[in-house]
Every structure is written in C-alpha cells, then in structure tokens.
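S.K.: Structure, please.
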Amino acid sequence: MIFKVYFQESKKEVPVRENTKTIYMEADSERDVRTKLADKPYNIEFVMPVAGALLEYEKQNEDFKVLEI
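M.R.: Next up, the predicted model:
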C-alpha cells in the first residue's frame, strides 16, 4: 500500500505549516512507515493511506515518487 507522509525536516524546530513536506512510501501499515523513517531526523505530522482515485490523482503530480526503504 502507498502512504503519503507529511513531515518537517527537523525534530528540533517548531512545526510551521508552510515548511511541511511530503513523501510517498510503500509499506504494510502506518506503523511500518513510522518504523522505516525512525532513523531519519523527520518530525512526522501525519501518515495517510493513498489508494483508488486519490492515488491516481496523486500520480499526476510531477513530484510523485515512491520512496523505497
């Protein structure tokens, strides 16, 4: 399953909505996503499963790339 992860690049800074970034990951569950990203310095805000029509919409974005860890 594909997940969209909203995050800030630093755990040490206060989250600012304008600095939120996204990545897409393939994983079995939200817990699996968080486990795979645990060694990164990311402050994960939200993890959302993406499937069906939403996934097709997201694929149209030029920045759509699935991160494989």
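S.K.: okay, CA-based contacts and neighbour counts for the rest of this
M.R.: Noted.
S.K.: show me where the chain has strands.
M.R.: For the chain, the strands defined by DSSP state E cover 2-8, 21-26, 43-50, 66-67.
S.K.: Mind putting these into a markdown table with distance to residue 37?
M.R.: As requested, the strands of the chain are arranged in a markdown table below (distance: least, Cα to Cα, whole Å):
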| stretch | distance to residue 37 |
| --- | --- |
| strand 2-8 | 10 |
| strand 21-26 | 10 |
| strand 43-50 | 9 |
| strand 66-67 | 11 |
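S.K.: let's see this one next to it:
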Amino acid sequence: MIYKVYYQENVHEVPVRENTKTLYIEASSEREVRHKLKDRPYNIEYISLLEGNHLEYEQASPNYKVENI
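M.R.: As a prediction, the model looks like this:
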C-alpha cells in the first residue's frame, strides 16, 4: 500500500501550512510508516492511505515519487 505523509521538516517549529511537505512511502500500515520515519526529524501532521482513484490521481502528478526507506 502507498501512503502519503504530510510533514514539517523541523519538529521544534510550529507547523505552518505553507511549509508543509509531502512524501510517498510504501508500507503495510500507518504504524509501519511511522516506524520507517522515526529516525528523521520530521513533525508528521497527517498520514493518508492512497488507493483507487486517489492513488491514480497522485501517480499522474510530476511530484509523485515513492521513497525507498
């Protein structure tokens, strides 16, 4: 399954919408996504499972790239 992660790069700063970044990760659960990202200093805002039409839409984006962690 593919998950889209919304995050801020610095865990010590207040989240600002304009600074929110995204990445895509392949994992079997949201818990596994969090485990894979635990070594990074990210402030994770939201993790969304992508499937069906939503996944197809994201795959059509030029910014779509699944992280290898």
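S.K.: and of the strands of the first structure, who's closest to residue 36 of the first structure?
M.R.: strand 21-26 (9.5 Å; Cα to Cα).
S.K.: quick one on the thing from earlier: most packed of the strands of the first structure?
M.R.: Using mean count of other Cα atoms under 10 Å, the stretch among these with the largest mean neighbour count is strand 2-8, at a mean of 20.
S.K.: in the superposed pair, what's the mean gap between that one and the second structure?
M.R.: Here the mean offset of strand 2-8 of the first structure against the second structure after fitting is 0.1 Å, by mean Cα distance after the TM-score superposition for the first structure.
S.K.: Start and end of stretch 28-47 of the second structure, how far apart?
M.R.: Chord length of stretch 28-47 of the second structure, first to last residue, is 13 Å (Cα to Cα, to the nearest Å).
S.K.: thinking in terms of the whole chain, how far from its middle is that stretch?
M.R.: 8 Å (Cα atoms, centre = their mean, to the nearest Å).
S.K.: Which positions within it qualify as buried?
M.R.: 30, 33, 43, 44, 47 (16 or more other Cα atoms under 10 Å).
S.K.: Go ahead and confirm the fourth one touches residue 8.
M.R.: Yes. Using Cα atoms under 8 Å, residue 44 of the second structure is in contact with residue 8, at 6.5 Å.
S.K.: Pipe the buried residues of stretch 28-47 of the second structure into TSV and attach distance to residue 63 of the second structure per row.
M.R.: Below are the buried residues of stretch 28-47 of the second structure laid out as TSV (distance: Cα to Cα, whole Å):
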residue	distance to residue 63 of the second structure
30	21
33	19
43	21
44	19
47	17
